[in-house]
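Engineer: Turn this into a structure:
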Amino acid sequence: MALSDTWLKSNNGKVRDATEVVNDRDGLSVRISPKGKIVFQMRYRFNNASKRMDIGTYPMMSLKEARAEVAENKKELDKGRDPLQLKLKKETAYLAQPTVREISLEYFDTAASHKAACKDDKRAFEIHVFPRLGKRICDEVTLQEWSQLLFTIVSYAKTVAIKVLGNLKLIMRWGCIHGKLQEQTLLHLRAIDLNVRKNPRSRYLNEQEIFWVIHATFLSTGISPKNKLMILMLLIFGCRVGELRTAKKSDFDFQNHTWTIPPEQHKTGARSRKAIVRPLIPQVEILLKQAFDLSPPDCEWAFPIIKAQKYKPTQKGFQTTIPIHININIKRYFDVDMNHWTTHDLRRTMRTHIAEFAPPHICEIMLGHALPQVWGTYDLNQYLEPQAQAYAKWFDKLCAIINNYERFDIKGSISSASKYPFLLSQEATALIP
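Structural biologist: The predicted structure is shown next:
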């Protein structure tokens, strides 16, 4: 008999003694279980064998939809394809689709593993993305769901939201290129769509503020000698905090007077595949050797901390807590409420002041920036000598700022014998003009 919606509705959920099969037309039938569950099935022959496959359950699939499904499967039969195998292939492909967590971790552990910020980016996903969407199949997350997630992150961490969006786009693109994903919905989303605008920072330290920061740093008993020297090195080199935190003693070559930062340890290394090479002037070499003496000879890190009875590189929290502590000391020693600053502002400070001593392209190389386009492609000169000359002049200026008591107003008195507890040896002090 031909099936009808009325008959299906009246028999759905109706208990019976045994399983019953009722045929429709064109190979369609229904299988009704003793508990009254109705399943649409298609009967057909393939490769001289009779076959039967489930195509849907009533009432989730209507009679009209079931007949349409049978018609589509018959088209596949005409092409010499087994509808059951095609269905199993689709199910297998669906189950093989990666979740948000799986595709993200695969990306971070392979394509992005060489990036200096990979560990931090991966941690951001573990905190902000995986708890909400980590178990979802990536291709099935809609643009609206991604937007909702990112707006939530924006509400408490705008900078993190921008970084997460940037990495999500990279993950989607990488996944599509390697055939792991089908959709690229996130590529249409921009930071401006999240009502987040990057305000470029313009904070740098003038000479008065440099004086306050350095003296407050080295007069403090609450800042370790290692951290004091790190602050000084950040100001001298204008390097990124991560480049100094993760530096190894072996990166500093005192015979050839260079500091080499491997590509995986600096921001532009993932793209350029080039190391940053900075010259070491004698005054700075003495300070670095003093820093190395603060840890055992077998410790590989230049500025280590002790964690779990082992030496490890300085943790990232260093760069957020130290400026606050220094500002407290500035208030204590100089009775000044200094404007907020960060360790990254020391990089901008160095770049601003070094412009007096070197042309722009040398200044940019000193900061580890890549030269623009064709220039950077064909000009592979490291300009070590011009850099060294600029570092020497910048070091002289810092010494002049630090020791200039007549120019700056200092609350209280600091005896001339201890005018600068710089951790400097007599040899180093002799180098200061």
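
Engineer: only C-alpha atoms for contact and neighbour calcs from this point on.
Structural biologist: Will do.

Engineer: quick one: contacts for His392?
Structural biologist: Actually, residue 392 is Ala rather than His. Going by Cα atoms under 8 Å, 6 or more residues apart in numbering, Ala392 touches Ile281.

Engineer: If you could redo that for Lys228, that was the one I meant.
Structural biologist: Lys228 sits in contact with 217-218, where contact means Cα under 8 Å, 6+ apart.

Engineer: center of the protein - which residue?
Structural biologist: Central residue of the chain (Cα atoms, centre = their mean): Asp121, 2.6 Å from the mean position.

Engineer: for comparison, sequence B:
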Amino acid sequence: MAKKHLSDADVRNKKPESKETTLVDATGVVCRIFPSGRKTFCWRYVDQHRNKQQSRIEYGDYPDRSLADARRIHLSAKSARKNGYDIKDPAVLNRIIKEVVKDAADFVPLHKEYTLSDLVADYFKGHIEKNNIGPRPYNRIKKHVEPVLGHLPADRIPAEEIKQLITQLRESNQKDRTIFDTIRFSTSMYRWGITQFKCKTNPFQPYVPKQKRKVRTSYYPMYELRTLLINPDGYPIKNDFYLIQKALILSGTRRTQVLEAEINEFNFDNGNWTIPPERVKNQNMLKDDEEKTPFIIPMSRQLMATIRTAIEQYGNHKHVFGSKKTEFTDQQWQRIQEGSSSARYYNNEIKTYREHYGITNRTNHDLRRTLETNLTNLGVSEFITTAMTGHSRKGMSKTYNQAKQIHVMRTAFQMWADFIDFICDKDETYAVYFEEQRPSRELKDIYATFKFNDRIIDTFTIFEDG
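Structural biologist: Now for the predicted structure:
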């Protein structure tokens, strides 16, 4: 049976009974009629903010609150609830009522003059502390903004005051980054305030500096890669960190995928390294677990040898590169058999190692770009190099091209490892001329040696040789 659209007469003429009765409008508004004769509009709903319990909010008593106003408030409340707001919160509900019924007689604002200091206090209590967010970056608001603008109404901060604040920060020799973050965090605070109906405008928004997104294109030229691998000066780099770097170079994977690699991910019989989807960036972003797939890396001989060495010398019960932490057991200090190697220690060690050879402004992630760049220069299709680094296909090819490319990837990985060995064995001139693509005897020798299509059949010898 369809719900009835109530009329004002229906509510007005409804007589009280010995027990509470209700009238339900088709919009969902409920009118409660008490034995005392009081009539009030309300709504019962499933409250997502209170463990899905039934909650009730009231829109006001009839006839001070008309049925038409109750309907309008109800529609706004439903919309706010759908967008994730806690409409049971008096501040939120009062703001809704004030927005809908401009002259609502029973609306009593929480603050006669809601200032920026009030907003700061609510923001830290209702957002930062509630969500266990580290407050340190946001303390810039309390340190730089609140002392200057805290007394002003949150919705009526003059533009000149904000400009003057920025000028004062510059004159006090604050770093540009500090000023940028102060304005940015203030903007975020106001955005939160608007969603919670605590303010209507965001006066800081026009002053957020626009930053151009920089696309990083750095990679390691082959002569830098050669230096890092042969270590001509005999720099005392720890061997496990050297092996981590070598595994990153040979596999083109992310740093965490090597550092957190588990022994059971490696199958040396078929030469595959299977990285579970929770450690694969483009798979971990998928919401549906059924759509997530592991990333398979067909390993070269050199990568398999590197991983075997790491397991033998530095592995523990679970990880290829085990943690170096120790504990005192059986009257002696022993290395614990849990956890993976420290990313912080590796970064510090490898950074110092690279700087020793004058290799600066390079990151671990640049090694992935290095693999794709150099293999493309050797004539390997970008569809293959993209698959090797685990990047998703784009456009129509993502829908129509479902090729696994395992063997061609294996061929490319093996050629990449062989090419690195070739460059390390030769004079540095080969690496320099390859980077410059300079027509020369050395470049001709490289392209005569590394023909991708000719190697697809030869790659099967990885297994034939045992």
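
Engineer: circling back: and the gap between the residue nearest to the centre of structure 1 and Thr99 of structure 1?
Structural biologist: Asp121 of structure 1 sits 18 Å away from Thr99 of structure 1, taking Cα to Cα, to the nearest Å as the criterion.

Engineer: Phe40 of structure 1 is in contact with Ile55, isn't it?
Structural biologist: Yes: at 5.7 Å, Phe40 of structure 1 and Ile55 qualify as touching, with contact defined as Cα atoms under 8 Å.

Engineer: Which neighbours do the two have in common?
Structural biologist: Ala66.

Engineer: of these two, who's got more company?
Structural biologist: Neighbour count, other Cα atoms under 10 Å: between Phe40 of structure 1 and Ile55, Phe40 has more, with 25 against 20.

Engineer: And the strands in structure 1, which stretches?
Structural biologist: Ranges of strands in structure 1, per DSSP state E, are 20-23, 28-32, 38-46, 49-57, 252-253, 258-261, 276-279, 304-307, 310-313.

Engineer: Check the mean deviation of the shortest one from structure 2.
Structural biologist: Meaning strand 252-253 of structure 1. Compared with structure 2 after the fit, strand 252-253 of structure 1 shows a mean deviation of 1.5 Å (mean Cα distance after the TM-score superposition for structure 1).

Engineer: which residues sit in contact with the equivalent of Gly390 of structure 2 over in structure 1?
Structural biologist: Using TM-score structural alignment as the criterion, Gly390 of structure 2 maps onto Gly368 of structure 1. Going by Cα under 8 Å, 6+ apart, Gly368 of structure 1 touches 239, 268, 276.

Engineer: make it 10 Å
Structural biologist: For Gly368 of structure 1, the contacting residues are 238-240, 261, 266-269, 275-278, 362, by Cα atoms under 10 Å, 6 or more residues apart in numbering.

Engineer: One more: Ile249 of structure 2?
Structural biologist: 225, 229, 243, 303, 364-368, 370-371, 416-417, 420.

Engineer: quick one: which of those sit in helices?
Structural biologist: Using DSSP state H to define helices, the subset of those located there is 225, 229, 243, 303, 366-368, 370-371, 416-417, 420.
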